[in-house]
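Asks: sequence isn't available, so here's the structure alone:
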């Protein structure tokens, strides 16, 4: 069986880490990006290697125009050295941060940061990765439940995620001739350090989330990675251009 490789942005912690580990357990080698925490990245590499898969990490700053190209060059150079081919099979655009601010208080700097990180960097990193994505490959972009329901203070972030959902449908249409699928995962409220860890540490907020979620609790990183692994499996080959919300039934 041909060994497959996934490239994941932002996998040194949280959702990205769980995505990487789920894929590794399915026999996929992992290349991932991290922003600045080299120690955490090395820990994830060791976790992936402990299940028998290869792993490598390179830095990537989604708020820097040039960083996407630098990351893809490093990743494909590594693949060329390891495998004799720069090609890979799965691209998961996960890296991101959040800004919590009402529309009346959002600064242009904050808006531009959200646009750079969640929209522009995903668009152009994907563009630069496309020549190396194998026929029959998969692209998975990460959106948010906040594109379906609205919570005050998240407008700039949610707008960019809405753009990612449109982008994903266009990818599905344009890449169909190469048998490459493109889908969106939209997590609900997850207890990670996203947005300063409020879904993890703020008990009042956690109670509110649990009360509006059909399954009665806040999501965990471990609730999302398996869905990404499924979309990269042979079982999901006919799913294309879709938004799959993974929220435990939040605000249904």
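Replies: Arrived safely, thanks for sending. This structure is a prediction, so every number in the text was calculated from the model and none was measured.
Asks: every contact and neighbour count from this point should use C-alpha atoms.
Replies: Fine.
Asks: residue 12 should be in a strand, yeah?
Replies: No - applying DSSP: H, G, I helix; E, B strand; the rest coil, one finds residue 12 to be coil, outside a strand.
Asks: buried residues, stretch 116-128. List them.
Replies: Neighbour-count burial for stretch 116-128 flags 116-123, 125-126, 128 (criterion: 16 or more other CA atoms under 10 Å).
Asks: so which of those belong to helices?
Replies: 121-123, 125-126, 128 (DSSP state H).
Asks: pasting the second one now:
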């Protein structure tokens, strides 16, 4: 492996925001490991697109809702790094995988709460803990949050609460991992038109129009509005950005 080659691990990279993050990062000359939960065929297509750019890529299975599977996943990452890149470490961890649901507070069940906890906080917390020993000095952790930690949107009490925890967690990562030269930041998208949360925005023209009206730029976001920012944070140009929450929402509710 060339000493200049860097590697990013992006969870949930088979579709939507994660797919665009993977492609945008590959355009920066960075190799990519993506994960998928059920969309293996789509993940392999992303791998092909990245390889067509001249970068190495691979897709691995990961279900963030199965907390007990994290040990095996990290072991697979280590094996993959050795086999495909002849290295024992990587550079960028992008915690993107997630689940969506619009559920009023009074309808939230303990089962739903636990699912969101495992996927959006507990799983990320301990996956990050296991990955830090194999992150290179100068590496970065990028956690994906949401605009709804800054403004409230009915139906998102569980989702936004877990993302709020991630934002606090990120500040502690930046503080505690600085001695290793590892930085940590949050990217918080506003409304984005993807298939996330059953394509809520795409499938609801009225909701899309309402959200667009709240933005000074008059539209909701697209996947490539977010992926390019994540890719930027993986470059040397962003080396002095650390411990920050970067909202990418077009100025929504400014």
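Replies: Okay, I see it. The structure presented is a predicted model; accordingly, all values stated were derived computationally and were not measured.
Asks: need the ones in helices among the buried residues of stretch 116-128 of structure 1 in a markdown table (columns: distance to residue 163 of structure 1).
Replies: Listed next are these as a markdown table, based on distance: CA to CA, whole Å:
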| residue | distance to residue 163 of structure 1 |
| --- | --- |
| 121 | 12 |
| 122 | 10 |
| 123 | 10 |
| 125 | 15 |
| 126 | 14 |
| 128 | 19 |
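Asks: quick check, nearest of these to residue 231 of structure 1?
Replies: Distance to residue 231 of structure 1 across those (CA to CA) is lowest for residue 126, with 17.5 Å.
Asks: if I look at the closest one, how far off is residue 46 of structure 1?
Replies: Remark: distance between residue 126 of structure 1 and residue 46 of structure 1 (CA to CA, to the nearest Å) = 27 Å.
Asks: before we move on, what about residue 124 of structure 1?
Replies: Distance of residue 124 of structure 1 to residue 46 of structure 1, computed by CA to CA: 30 Å.
Asks: likewise for residue 10 of structure 1?
Replies: Residue 10 of structure 1 is 16 Å from residue 46 of structure 1, by CA to CA.
Asks: comparing those two, which residue is more hemmed in?
Replies: Neighbour count, other CA atoms under 10 Å: between residue 10 of structure 1 and residue 46, residue 10 has more, with 28 against 16.
Asks: wait, doesn't that one sit right on residue 33?
Replies: Yes - applying CA atoms under 8 Å, one finds residue 10 of structure 1 in contact with residue 33, separated by 5.1 Å.
Asks: read off where the longest strand seen in structure 2 ends up in structure 1.
Replies: In structure 2, with assignment by DSSP state E, the single longest strand is strand 135-144. Aligned using TM-score structural alignment, strand 135-144 of structure 2 spans residues 133-142 in structure 1.
Asks: for stretch 65-83 of structure 2, same thing?
Replies: Taking TM-score structural alignment, stretch 65-83 of structure 2 hits residues 63-81 over in structure 1.
Asks: contacts for the matching stretch next, please.
Replies: In this structure, residues lying in contact with stretch 63-81 of structure 1 by CA atoms under 8 Å, 6 or more residues apart in numbering are 31, 33, 58-62, 85-88, 113, 116-117, 121, 124-125, 128-129, 132.
Asks: if we go to 6 Å?
Replies: Contacts to stretch 63-81 of structure 1, defined as CA atoms under 6 Å, 6 or more residues apart in numbering, come from residues 60-61, 86, 116-117, 125.
Asks: identify the farthest-apart pair in these.
Replies: Longest distance between any two of the contacts of stretch 63-81 of structure 1 is 26.5 Å, between 86 and 116; criterion CA to CA.
Asks: residue 26 of structure 1 matches what in structure 2?
Replies: By TM-score structural alignment, residue 26 of structure 1 lines up with residue 28.
Asks: how near is its match to residue 225 of structure 2?
Replies: Distance, residue 28 of structure 2 to residue 225 of structure 2, using CA to CA: 16 Å.
Asks: the more surrounded of those two?
Replies: residue 225 (18 against 15).
Asks: excluding its backbone neighbours, what's nearest the more buried one?
Replies: For residue 225 of structure 2, ignoring the flanking residues on the chain, the nearest one in space by CA to CA, 6 or more residues apart in numbering is residue 248 at 7.6 Å.
Asks: which residue in structure 1 aligns with that neighbour?
Replies: By TM-score structural alignment, residue 248 of structure 2 lines up with residue 246 in structure 1.
Asks: now swap in residue 123 of structure 2 and tell me
Replies: Using TM-score structural alignment, the equivalent of residue 123 of structure 2 in structure 1 is residue 121.
Asks: which residue is the nearest non-sequential neighbour of its match?
Replies: In space, and not counting its chain neighbours, residue 121 of structure 1 is closest to residue 62: 5.6 Å by CA to CA, 6+ apart.
Asks: so which helix or strand takes in residue 173 of structure 2?
Replies: helix 157-177 (DSSP states H and E).
Asks: rewinding a little: could you report the neighbour count for the residue nearest to residue 225 of structure 2?
Replies: Neighbours of residue 248 of structure 2 under the rule other CA under 10 Å: 19.
Asks: residue with max distance from the center of structure 1?
Replies: residue 104 (28.9 Å; CA atoms, centre = their mean).
Asks: mind checking the end-to-end distance for stretch 109-124 of structure 2?
Replies: End-to-end distance (CA to CA), stretch 109-124 of structure 2: 22 Å.
Asks: buried set for stretch 43-56 of structure 1?
Replies: 44-49, 53-56.
Asks: so what corresponds to residue 239 of structure 2 in structure 1?
Replies: Match for residue 239 of structure 2 (TM-score structural alignment): residue 237.
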